[in-house]
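Q: Below are the sequence and a predicted model for it; my questions follow.
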Amino acid sequence: MSRAYAEVIGDPIVQSKSPAIHGFWLGKLGIDADYRATHVTAEGLADFIAARRTDPDWRGCNVTMPHKQAVIPLIDRLDPVAARIGAVNTIVPEQGELVGYNTDAPGFLEPLQPLLGDKHYFRMARILGTGGAARAIIAALAGEGMVIVLAGRNPDKARALLDELDPKGEHHVAPLAHFADATDFVFDDREGCLDLVVNASALGMTGQPPLPFDISHAPPGSVFYDIVTSPLDTDFLKAARAAGFRTVDGLSMLIGQADHAFRRFFGANPPRGETDAELRKVLGA
C-alpha cells in the first residue's frame, strides 16, 4: 500500500536534521506519512524533478545546498518571496504545478519576532557571509527595515547581492577581515535601537575555519545569531554570551523554516511551543 511522503534533497545530505524534525512532528500528530533524505547530485537534479512530478504519493521536498538556485528553471512557478530572494528551499506540487517557496526567510525571522514587533528609532544588522544562506537573510531583514552592513571576503560580491536584493536600501559593505581585529570605536546611544550580528556563513562549523569576529564591533545590546547547527553552541555564540549579549542558535532558524514547509507538505500545523524543547533534545541526541 502506497504512503504519502516528503523529503529533503542535497549533495551531501547525510548531515540534514530535517528528517528528524519532520519525523518528530509526524509522530506527534499521528500522521501516516514519511519524510526522507535523498542524495541528489547536480547531474541528477533534472531527472529527480521529472520523476517526482508523476508520483502521486509525493508531497514535495526541501532543497538544500547546492540546489537552491539550480532547481528554479526546473519548476513551474515561484512564490513571490522565493522570486525576490532568487532561491528555493521548498517545492510543493499544487494543482498540477510544481511551486517553489523559500521558508528560510520566515524561518530566520521567527525567533526575532518579539523584538521586531517593537518600534525602534533605528535598526541595523551586521551580516557576515555572502553565500546561499545570506540571500534569504538579507531579503528578510531588509523587509523589516534593517540597515545592513554585509561583510564578505569579496566586497564586490557583497555589493552586488545588496543591489540585487534591496536596490533602494541604504546598505553598506565591508571586507570580512574588518571585523577580525579589535576596534576602539565608541558607539552612540543605542537606546531604542535594534542591532543584530548574524553569522550567515559556514565559518565556525565543524570542519571549517573559525569565524573571525572581535566582540568590540558589536554595539551595546546587540543580539548575536548564528545559523550554524554543528556545533550548535559555536565559539561565536559563546563569546557573545560571555560578554553579556543575547544569542540565537541555528536550530531556531532550522525549526522555524521546517514549520512553514511542514504545513505545505502535510496540511497540518506542527506542534510547537512546549514541544520545541523536546524536539531540541531529539536533535541533540
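A: The structure has been received and is ready for your questions. Numbers count the residues shown, from 1 in each chain.
Q: going forward, measure contacts and count neighbours with C-alpha atoms only.
A: Noted.
Q: Could you pull out the buried residues of stretch 92-103?
A: Residues 92-93, 98-103 are the ones in stretch 92-103 that count as buried (16 or more other C-alpha atoms under 10 Å).
Q: Same check on stretch 14-31?
A: Under the neighbour-count criterion of 16+ other C-alpha under 10 Å, stretch 14-31 has 17-26 buried.
Q: How about stretch 148-163?
A: 148-152, 155, 157-159, 161-162.
Q: need the contact list for L45.
A: Going by C-alpha atoms under 8 Å, 6 or more residues apart in numbering, L45 touches V71.
Q: ok, it to R84 distance?
A: Noted for L45: a distance of 23 Å to R84, by C-alpha to C-alpha, to the nearest Å.
Q: Below is structure B, check it against A:
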Amino acid sequence: MTRPYAEVIGDPIAQSKSPTIHNFWLGKLGIDAEYRAFLVEKQMEALEAYFPLASTDGDWVGCNVTMPHKQAVMPLLDRIDPLAQSIGAVNTVVREGLKLVGYNTDAAGFLEPLSADLAQTHYFRMARILGTGGAARAIITALAGHGFTLVVAGRDPAKARALLDELAPKGEHHAIDLAHFADPTDFPFDDREACCDLVINASSLGMQGQPPLAFDWSHAPPGSIAYDIVTAPLDTAFLQGARAIGHRTIDGLSMLIGQAAVAFERFFGQPAPRDHDAELREILTR
C-alpha cells in the first residue's frame, strides 16, 4: 500500500528537523501521508538526477530544498513563484499537475514572529543582517518590503553590496565588513522609542561545528530585537548576549516552524495545526 509523501533534500541532511515537524502535524491532523529526508549530494549531477525520478513517483507531492541546492534547483523547474524569483532562491518544490513549481517560504517564516511588530507604525526601521548566504537573500527581500533600512555585514563586503544591489536596489542600504561588529563601539544612539531595530544572525556562525559569531552588543540600539536563525544550539551565545542586556530574542525554531507551515499546506492541502506549537517545540528541543 502506498501513500503520499514529501521530503527534504540537501547535503548534509541527517540533521534536518523538517521530518519531525511535518510528521508531527500529519499525526495531529490524522493525514495518511509521510515526510522524509533524502540525501541529494552537492554535485549538480545528483540534483539533476533527482527530479526525473521523484516526479515519476505518483506518491511524491514535492520537496523542501536546503543547502546547497536552493539556487541550483531553479533552472530545473517548470515555473517559479514571483516571490521566489525575486529572492533568487527556492526552498519548496510542489508538483502541480504535470508541472514542478518552485516557492520560497523562508521569507514568510522569517517574518511570522515579527508580525505584531510590523503591524505597528514606526518612525524608522533598521535591520543589521549578519551573513550573506541563502537565508540572507530571503531576509533582505522580506525586510526591504517592510520599509527597513538595511545594513548587511559579511566577511566579503563586496558580496553584501551585490546582494543589496540585486535584492533591495531602492533605499539607502549599507554593506559592511562583518568584523566591524566584533569590537565595542561608543556610538551614541538616539532615542529609539518610536523605532524598530533588528539584529539578525542570518549566517551559520555560532552553529555547532562552526566558528563563533563575534558581535559586540554595543552596536545595537536600546530596545533592539535579536533574531538568530541557528537551531543547533537553539540558545546561542548571540541570543544569550542580547538577553543579558535586556534585548528581546527570537530563536531559530520560530523561522523553521513558520516556513515549514507554509510548505506543509502546499504539500498536504491543509493548514498546519499551529495550536500545538508548544508541544512541537518541546519535541524539537529534546
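A: Sure thing, it's come through. All values reported here derive from a predicted model rather than from experimental measurement.
Q: where does the TM-score land?
A: Here the TM-score for the pair of chains, by TM-score structural alignment, normalised by the length of structure 1, is 0.99; 284 aligned residues with a C-alpha RMSD of 0.6 Å.
Q: Just the buried residues of stretch 92-103 of structure 1: which are in strands?
A: 92-93, 98-101 (DSSP state E).
Q: and the end-to-end length of stretch 28-37 of structure 2?
A: Stretch 28-37 of structure 2 has its terminal residues 20 Å apart, counting by C-alpha to C-alpha.
Q: now stretch 82-102 of structure 2
A: Chord length of stretch 82-102 of structure 2, first to last residue, is 9 Å (C-alpha to C-alpha).
Q: For the stretch 1-150 of structure 1, just list every one of the strands.
A: With DSSP state E, counting those that start in this stretch as the criterion, the stretch 1-150 of structure 1 has strands at 4-10, 33-39, 58-63, 77-78, 90-94, 97-101, 122-128, 147-152.
Q: And for the residue nearest to F48 of structure 1 when sequence neighbours are not counted, the neighbour number?
A: Once flanking residues are discounted, F48 of structure 1 sits nearest to V40: 7.4 Å by C-alpha to C-alpha, 6 or more residues apart in numbering. Number of residues near V40 of structure 1 (other C-alpha atoms under 10 Å) recorded here: 20.
Q: ok, V40 of structure 1 - contacts?
A: 9-11, 48.
Q: repeat that with 6 Å
A: 9-11 (C-alpha atoms under 6 Å, 6 or more residues apart in numbering).
Q: which of those has the most neighbours?
A: Among the contacts of V40 of structure 1, the one with the most neighbours (other C-alpha under 10 Å) is I9, at 26 neighbours.
Q: So what's the gap between stretch 8-26 of structure 1 and the chain middle?
A: Taking C-alpha atoms, centre = their mean, to the nearest Å, one finds stretch 8-26 of structure 1 lying 14 Å from the centre of the chain it belongs to.
Q: Please check which part of structure 2 that stretch corresponds to in the alignment.
A: Using TM-score structural alignment, stretch 8-26 of structure 1 lines up with residues 8-26 of structure 2.
Q: Could you pull up the residues touching the aligned partner of G154 of structure 2 in structure 1?
A: Alignment note (TM-score structural alignment): G154 of structure 2 maps to G152 of structure 1. Counting by C-alpha under 6 Å, 6+ apart, G152 of structure 1 touches 129-130, 175-176.
Q: mean deviation of the longest helix anywhere in structure 1 from structure 2?
A: Longest helix of structure 1, by residue count under DSSP state H: helix 250-266. With mean C-alpha distance after the TM-score superposition for structure 1, helix 250-266 of structure 1 departs from structure 2 by a mean of 0.1 Å once superposed.
Q: What are the buried residues along the helix or strand following that helix?
A: With elements assigned by DSSP states H and E, the helix or strand that comes after helix 250-266 of structure 1 is helix 275-284. Within helix 275-284 of structure 1, the residues that qualify as buried are L279, counting by 16+ other C-alpha under 10 Å.
Q: Helix 275-284 of structure 1 versus helix 250-266: what angle between them?
A: Orientation check (axes from the mean of the first three to the mean of the last three C-alpha atoms, to 10 degrees): helix 275-284 of structure 1 against helix 250-266 gives 100 degrees.
Q: on contacts alone, who are the packing partners of helix 275-284 of structure 1?
A: Judged by 3 or more C-alpha pairs under 6 Å, 6 or more residues apart in numbering; DSSP states H and E, helix 275-284 of structure 1 is in contact with no other helix or strand.
Q: those helices in structure 1, which residues are they?
A: Using DSSP H, the helices of structure 1 run over 18-29, 45-53, 80-85, 104-109, 113-116, 132-142, 155-165, 235-242, 250-266, 275-284.
Q: Minimum distance to L196 of structure 1: which of those has it?
A: With C-alpha to C-alpha as the measure, helix 132-142 is the member of the helices of structure 1 nearest L196 of structure 1 (9.8 Å).
Q: How far does that closest one sit from its chain's centre?
A: 8 Å.
Q: Show me the contact partners of that helix.
A: Contacts of helix 132-142 of structure 1 (C-alpha under 6 Å, 6+ apart): 85, 105, 200.
Q: What mean distance separates it from the matching residues in structure 2?
A: Averaged out, helix 132-142 of structure 1 is 0.6 Å away (mean C-alpha distance after the TM-score superposition for structure 1).
Q: Tell me which residue of structure 1 matches up with F187 of structure 2.
A: Under the alignment (TM-score structural alignment), F187 of structure 2 pairs with F185 of structure 1.
Q: who's in contact with its match?
A: Under the criterion of C-alpha under 6 Å, 6+ apart, F185 of structure 1 has no neighbours.
Q: separation between it and P220 of structure 1?
A: Counting by C-alpha to C-alpha, the separation of F185 of structure 1 from P220 of structure 1 is 12 Å.
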